[in-house]
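Enquirer: sequence first, then the predicted structure, then my questions.
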Amino acid sequence: MNPCRCGQALEPGYACRRGPNERCVAQYGARISGPLLDRIDLRIEVGAVTAADLILPPPTEGSAETAARVAAAREIQTRRFAARGLTGVITNATCPATVIEEVAAPDADGTRLIRDAAEAMRLSARGFHRTLRVARTLADLDGTERVGRLHLAEALSYRGRAERPVAMV
């Protein structure tokens, strides 16, 4: 979604005609209910593409390599859930919460991080489990057996800000 009604509040040097940019962003963001926002796993702010961005060298990992990593991760997930006898469950996104707690059990450092982050970010039970699902997927993409602190940190970074925007009048 856009950051505000006009979509330009985060552009450098832009002044929103509706008032201070922060107010416009807060009012627009407050229109989304907490329970709906809690169901969105990846919230990433993407800035406008500049001319300088267009002339950057290509990324080191191309589409074919990315597709191969994703296919390998999906195969790992399919095998994981088939070995547990879960019919109809082929991805981390579709497995039950009790199972994700087992298969995404983090190492000691990760456990401390998710515990502290759950309090600081006020994660709901749904938010907690969705974070574990994303972290398990990131570990699968890395080809690692155990979910680590790094995977959880990245998954938590996709949750967005801890507090909801407050509409300012």
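Expert: Cool, got the structure.
Enquirer: contacts and neighbour counts: CA atoms only from here.
Expert: OK.
Enquirer: run a quick neighbour tally on residue 115.
Expert: A count of nearby residues for residue 115, using other CA atoms under 10 Å, gives 12.
Enquirer: before we move on, what about residue 64?
Expert: For residue 64, the neighbour count with other CA under 10 Å is 9.
Enquirer: what's the first helix or strand after the longest helix that the chain contains?
Expert: Under DSSP state H, the helix in the chain containing the largest number of residues is helix 63-83. Proceeding C-terminally, helix 63-83 gives way to helix 97-103 as the next helix or strand, assigned by DSSP states H and E.
Enquirer: in that next one, which residues are buried?
Expert: Buried residues in helix 97-103, counting neighbours by 16 or more other CA atoms under 10 Å, are found at 97, 100, 103.
Enquirer: mind jotting down where the helices sit in this protein?
Expert: Secondary structure of the chain by DSSP H: the helices cover 21-29, 34-38, 51-54, 63-83, 97-103, 108-120, 125-142, 149-157.
Enquirer: dropping in the other structure now:
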Amino acid sequence: TDRVTMGLWSIAGSCEHPEAAMKTLNELYSNPELSNLYMYGIEGVHYEVIEEGAVTNGQDRINYPDGLDATTTTYRKSGTWLMPNQFIGDIWGTDLPADYWDATKTFNEESQKSAAFGFSFDATQVANEITACTNVVNKYHKALVCGALDPETTLPQFNSELKDAGIDAIIAEKQAQLDAWLAEQK
């Protein structure tokens, strides 16, 4: 649930001009030109149309202009899935099918959600254990991921330190909360 909700767009309670912020969000959700500008940059500078109306809903296919690529552009196109409404924007490159946005919508609608979707863990009861386990993870993670430590000898030590730090208490608390939440959902 926290991975899904991290990409939500909202207006902060301390916003000085919430009406203007809402107008901006509405435009980002509904205006294809603004969506493209936000996702891809300026047409003719950061991208160019390579095939007009090539997508099933009439959107264009776009790509870098001649002489530009991901290493030379001054506008970084990344994380477009986080944009307010990528479905109204053009499609980047030539490798995606013409029905890409329709296929993506269908995939999203038909995907099976986790039985725990909507559950939110309250870590209050195990805050100290979480801090201790985080310290253990921070101690080993980077060195393990980059291959500086031998997993065969390091992982048992890593797991032992996690147990000592209280990972079993965290798991038990989270499982108890999840079980209670699931029972309420029936």
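Expert: Nice, thanks for sending it over. Since the structure is predicted, the reported quantities are computational estimates derived from the model, not experimental observations.
Enquirer: now what about the TM-score between them?
Expert: Here the TM-score for the pair of chains, by TM-score structural alignment, normalised by the length of the first structure, is 0.25; 74 aligned residues with a CA RMSD of 5.3 Å.
Enquirer: still on that earlier bit, could you give the angle of the longest helix of the first structure to helix 125-142?
Expert: Per axes from the mean of the first three to the mean of the last three CA atoms, to 10 degrees, the angle that helix 63-83 of the first structure makes with helix 125-142 is 120 degrees.
Enquirer: so which bits of helix 63-83 of the first structure are buried?
Expert: 69, 70, 72, 73, 74, 76, 77, 78, 80, 81.
Enquirer: run a quick neighbour tally on residue 152 of the second structure.
Expert: Applying other CA under 10 Å, we find 8 other residues in the vicinity of residue 152 of the second structure.
Enquirer: may I have the secondary structure class of it?
Expert: helix (DSSP: H, G, I helix; E, B strand; the rest coil).
Enquirer: likewise for residue 62 of the second structure?
Expert: Three-state assignment for residue 62 of the second structure (three-state DSSP): strand.
Enquirer: just give the nearest non-adjacent residue to it, would you?
Expert: Spatial nearest neighbour of residue 62 of the second structure, excluding adjacent residues (CA to CA, 6 or more residues apart in numbering): residue 49 at 4.4 Å.
Enquirer: which secondary structure elements does whichever strand or helix holds the one you found contact?
Expert: If you go by DSSP H and E, residue 49 of the second structure is part of strand 48-51. If you count contacts as 3 or more CA pairs under 8 Å, 6 or more residues apart in numbering; DSSP states H and E, strand 48-51 of the second structure packs onto strand 61-63.
Enquirer: tell me the buried residues in the strand it packs on?
Expert: 61, 62, 63.
Enquirer: the first one contacts residue 101, doesn't it?
Expert: No: using CA atoms under 8 Å as the test, residue 61 of the second structure is too far from residue 101 to be in contact (12.0 Å).
Enquirer: circling back: wait, which of the buried residues of helix 97-103 of the first structure is closest to residue 51 of the first structure?
Expert: The shortest approach to residue 51 of the first structure among the buried residues of helix 97-103 of the first structure belongs to residue 100, at 42.8 Å (CA to CA).
Enquirer: how far away is that closest one from residue 52 of the first structure?
Expert: 42 Å (CA to CA, to the nearest Å).
Enquirer: do I have it right that residue 69 of the first structure meets residue 141?
Expert: Yes: under the criterion of CA under 8 Å, residue 69 of the first structure makes contact with residue 141 at 6.0 Å.
Enquirer: and of the buried residues of helix 63-83 of the first structure, the nearest to residue 149 of the first structure?
Expert: Nearest to residue 149 of the first structure among the buried residues of helix 63-83 of the first structure is residue 73, at 18.9 Å by CA to CA.
Enquirer: how near is the closest one to residue 130 of the first structure?
Expert: For residue 73 of the first structure, the distance to residue 130 of the first structure equals 17 Å [CA to CA].
Enquirer: quick revisit: pull the number of nearby residues for the residue nearest to residue 62 of the second structure.
Expert: If you count neighbours by other CA under 10 Å, residue 49 of the second structure ends up with 18.
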